[in-house]
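Peer 1: Please work out how this folds:
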Amino acid sequence: MDWSLSIDKAIPRPLRVIFRGVGQVFFCCNAVTGLIFLIALYVGGITAGIAATVGVISSTVAAYLLGFSEDDIDAGLYGFNGTLVGPCLFLFLENTPQLWLYVVLAAVLSTVVLAALMRILQPYNIPASTSPFVLTCWMFLVAVYAFDGFSRGPVLPPPGIPADIAAASVVSTEFAAFTQASAEAWYTAIAKGIGEVMFADSIIVGILFLTGIAITSLRGAFMAFSGAVVGVAVPVLLGADKTLIEMGLYAFNPVLTMMAVGWVFLKPSTGSAILALLAGILTIICQAGLASFLAPIGLPTLTFPFVLVMWMFLFATSKSKYWGNA
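Peer 2: Sure thing, here's the model as predicted:
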């Protein structure tokens, strides 16, 4: 929206770059949107908000010091991976004073990994997106086993062999019935699905995120909302774990996939919207498969299902006569 862009340009450059870095988590190069996202994180939890702030500042400052592209830095492209690194490490590892140093180091590394992947993917016109965040966090989560000063948090899944979900965990008629309870279950799962993109298990945070996206683009907000709906409906139809659906853990990857395919990287059209829907559905299958694949080493999938599906669709569409020149 024009008014938000005017405010964006009026914000002092250092703050504008930081806020844009937070906004780029949802592909929004808008400082107003990024500020709303950051406020939402603090609403969801002070620690998560501080961790995201430390992460985005560390990764952005590292990009400046390493002499990377000024245009990319100004657009916030070196900030969003660092934004995600902070809350991720505080979610999956035990909260200790040393963990703040861990966050800074991980955020800096995410900047280096992003620059390397941008160089590798540049000839193919494919974005690195959140892959630096994923690779960096996987490395740091596994590395804690080698250091006495760090330990796993209760949320990080223990290594184990994948097993069928228990019958009691399979989704019930709660999402299928036309009742007030069913409507509340859908509303909760959809809102949390959007919030979980930044590890926020909160309805209000999800609503604030969607509001921030809408300020930048109504189509972007529609794609995010549609991705969250797909991330609830498809797991319900496939009989996924009820708890995971209710927490929005099947929804946050389709949110990003549908935004990327249906709004950001392909020309917005009815065709790209349909393609985004297909990509969103396949992201859920990919997430389930990756979760089982990573179970033996006790790592979460994070946003890697989104990254894989987005890459495959963008590579594929580059060969298509309909989307090849998008």
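Peer 1: CA atoms for contacts and neighbours, from now on please.
Peer 2: Fine.
Peer 1: Can you tell me the centre-most residue of this protein?
Peer 2: Nearest residue to the geometric centre of the chain (C-alpha atoms, centre = their mean): Val197, 3.8 Å.
Peer 1: Quick check: that one is in a strand.
Peer 2: No: using DSSP: H, G, I helix; E, B strand; the rest coil, the assignment for Val197 is helix, not a strand.
Peer 1: Isn't it up against Pro254?
Peer 2: No: using C-alpha atoms under 8 Å, Val197 is not in contact with Pro254; the gap is 9.9 Å.
Peer 1: and Ser151, what does it touch?
Peer 2: Contacts for Ser151 (C-alpha atoms under 8 Å, 6 or more residues apart in numbering) come out as 93-94, 144-145.
Peer 1: so how far is Ala240 from it?
Peer 2: In this view, Ser151 and Ala240 are 30 Å apart by C-alpha to C-alpha, to the nearest Å.
Peer 1: quick one more, to check against the first:
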Amino acid sequence: MFLGSPWTGAVFCLAVALADWRYAVYATGGAALGTGTARVLGVSRDRLDPGLEGFNSALFALCCAVLLGPARPSTALFAAAGCAVVTVLTAAAVRLLRGGSLPPLTLPYCALAVAVSVAAPAFPRVRPYPGSLAALPAPAPGPAGPHLEEAARAFLHNVSQLFFLERWYVGALLLAAVFLTDRTAGLAACAGSATGVLTAWALGAPPPLVADGTMGCNAVLVAMALCGVFLPASPATLLYALLGAATATVLTPAVTALLAPSGGHAFTWPFVLTTLGFLAAARSFPRLTGRGEARTASARRRTCRESSVPIAR
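Peer 2: So this is what the prediction gives:
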């Protein structure tokens, strides 16, 4: 969640452990394996120390635990091997996106997670259960209207679903950890979650699909990324971030529908696609990047200097 604080990471591990201690083991083990692999391969410390080489592997290991079952030894071995692959994919993503000065985000995790969810049913030793991992979207029953209790659950589930958990107390603890580290990041996360809930309900999404948090979780990350992380926090970038959060919410069922027939899930693809697109576009909007004010100040200084030069010269 864009925070380089080890204390925040510790609280995140505690929040995941409250739901299932095995999930916390997978997440921390994945982070350690990804970071260790990157260190062995000689990745620079400016990427190792902030945790940039560990969060994709942590998410992948946790994804394996959720999709394949945390109690099976084959899941642990498969997740460990995948963490090494994620490290390689991270290096590739960094290299490919460097030309556009764009961050890899969770692209490496998403790519490998989709491949695993599609391929897993073909390998009985990895997933010995019948059927596919496909999750075809279907309308949920119930009236498409907002209810206070469901809105509150959705607001917190949007945060907890970033770790595949539908637990309101996990979402509350994660938000508290973000606020303790960076108040701006916490406010952006809240704004993104609220935007995801309001967008889904305004478009008529059934309350059960909104309340479980899967439709709005990507909006949380998009809002944080576009207001305070990759763009400066300002009223203009806040509006831009909320537009991105709404876009990610709409994009989530679209990505799910595209990937579900082959066994895939949306994961954080909506966040990756929306954030990369909005960051690339932001360079055309100087008011978002702060370059407009810098150019204006530079022009004023140049005008002042020119006005002080005698005409005879």
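Peer 1: one step back: what's the counterpart of the residue nearest to the centre of the first structure in the second structure?
Peer 2: Counting by TM-score structural alignment, Val197 of the first structure lines up with Leu162 in the second structure.
Peer 1: now that match: how far from Thr268 of the second structure?
Peer 2: Leu162 of the second structure is 8 Å from Thr268 of the second structure, by C-alpha to C-alpha.
Peer 1: hmm, back to that, what's near enough to touch the residue nearest to the centre of the first structure?
Peer 2: Taking C-alpha under 8 Å, 6+ apart, one finds 252-253, 256 in contact with Val197 of the first structure.
Peer 1: Swap in 7 Å and give it another go.
Peer 2: By C-alpha atoms under 7 Å, 6 or more residues apart in numbering, the contact list for Val197 of the first structure reads Phe252.
Peer 1: cool, Ala200 of the second structure as well?
Peer 2: Counting by C-alpha under 7 Å, 6+ apart, Ala200 of the second structure touches 210, 249.
Peer 1: what helix or strand is it on?
Peer 2: Element membership for Ala200 of the second structure, per DSSP states H and E: helix 183-202.
Peer 1: likewise Gly131 of the second structure?
Peer 2: Counting by DSSP H and E, Gly131 of the second structure is found in no helix or strand.
Peer 1: quick one: it from Ala122 of the second structure, how far?
Peer 2: To Ala122 of the second structure, Gly131 of the second structure is 10 Å away according to C-alpha to C-alpha.
Peer 1: With Pro141 of the second structure instead?
Peer 2: Using C-alpha to C-alpha, one obtains 33 Å as the distance from Pro141 of the second structure to Ala122 of the second structure.
Peer 1: same question, Pro286 of the second structure
Peer 2: For Pro286 of the second structure, the distance to Ala122 of the second structure - C-alpha to C-alpha - is 50 Å.
Peer 1: and if you look at Arg167 of the second structure?
Peer 2: Arg167 of the second structure sits 31 Å away from Ala122 of the second structure, going by C-alpha to C-alpha.
Peer 1: quick one: which of these two has more around it?
Peer 2: Arg167 (22 against 12; other C-alpha atoms under 10 Å).
Peer 1: hang on, isn't that one packed against Gln161?
Peer 2: No: if you go by C-alpha atoms under 7 Å, Arg167 of the second structure and Gln161 don't touch, sitting 8.1 Å apart.
Peer 1: equivalent range in the first structure for the helix holding Ala200 of the second structure?
Peer 2: So helix 183-202 of the second structure sits over residues 218-237 in the first structure, by TM-score structural alignment.
Peer 1: That stretch: which residues count as buried?
Peer 2: 219-236 (16 or more other C-alpha atoms under 10 Å).
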